[in-house]
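1. The following comprises the amino acid sequence and a computationally predicted model.
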Amino acid sequence: MNSDQMKGKFKQLSGEIKRKWGQITEDDLKQAQGSMEKLVGKIQERSGDQRQAIEDWLRSQGLNE
């Protein structure tokens, strides 16, 4: 997946991410946009979920590095 595809998919999934992890804000998503590493870190920081579980869920949604 190239950078443009990831950004497009990220936009599509933003609402789903906020529903799954209610602690994630629009500002968090803006800061992490385009960087899987930052996104996983923000979700982990806010939710306390394990990094591997977050990465697995994102991959299952079609958002891979």
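-> Great, that's in hand. Residues are numbered from 1 along each chain as shown.
2. Only C-alpha atoms from now on, for both contacts and neighbour counts.
-> Will do.
3. Now do the contacts for the residue nearest to residue 28 when sequence neighbours are not counted.
-> Excluding its sequence neighbours, the residue lying closest to residue 28 (Cα to Cα, 6 or more residues apart in numbering) is residue 42, at 6.7 Å. Counting by Cα atoms under 8 Å, 6 or more residues apart in numbering, residue 42 makes contact with 24, 28, 32.
4. Next one for the comparison:
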Amino acid sequence: MNRDQIEGKWTEIKGKLRESYGELTDDDLEAAKGDRDQMEGVLQQKLGKSKEEVRDTMDKILAKI
């Protein structure tokens, strides 16, 4: 999924991330504003996961959308 597609489906993606990670705040999600790289960075910091784990998670979420 490219950047334009992610931005277009950002509301849906945010919902899926909230379902998966209840500890994410609106501020965390808004900090990324549809940018996958930024969202992955937020997830890494907030959840203490590796870059690979976060990428796998994002891939799974995006595949469902």
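-> Cool, the structure landed. Quick caveat: nothing in here was measured; it's all calculated off a predicted structure.
5. Need the TM-score between these chains.
-> With the length set by TM-score structural alignment, normalised by the length of the first structure, the two chains reach a TM-score of 0.76; 63 aligned residues with a Cα RMSD of 1.8 Å.
6. Return the mean post-superposition distance for the longest helix that the first structure contains against the second structure.
-> For the first structure, the longest helix by residue count, based on DSSP state H, is helix 3-20. Its matched residues in the second structure lie on average 1.7 Å from helix 3-20 of the first structure after superposition (mean Cα distance after the TM-score superposition for the first structure).
7. List of residues touching that helix?
-> Contacts of helix 3-20 of the first structure (Cα under 8 Å, 6+ apart): 24, 25, 29, 33, 34, 61, 62, 63, 64, 65.
8. among those residues, which are in helices?
-> residue 29.
9. Please indicate which of the contacts of residue 42 of the first structure are buried?
-> Among these, those classed as buried by 16 or more other Cα atoms under 10 Å are 24, 32.
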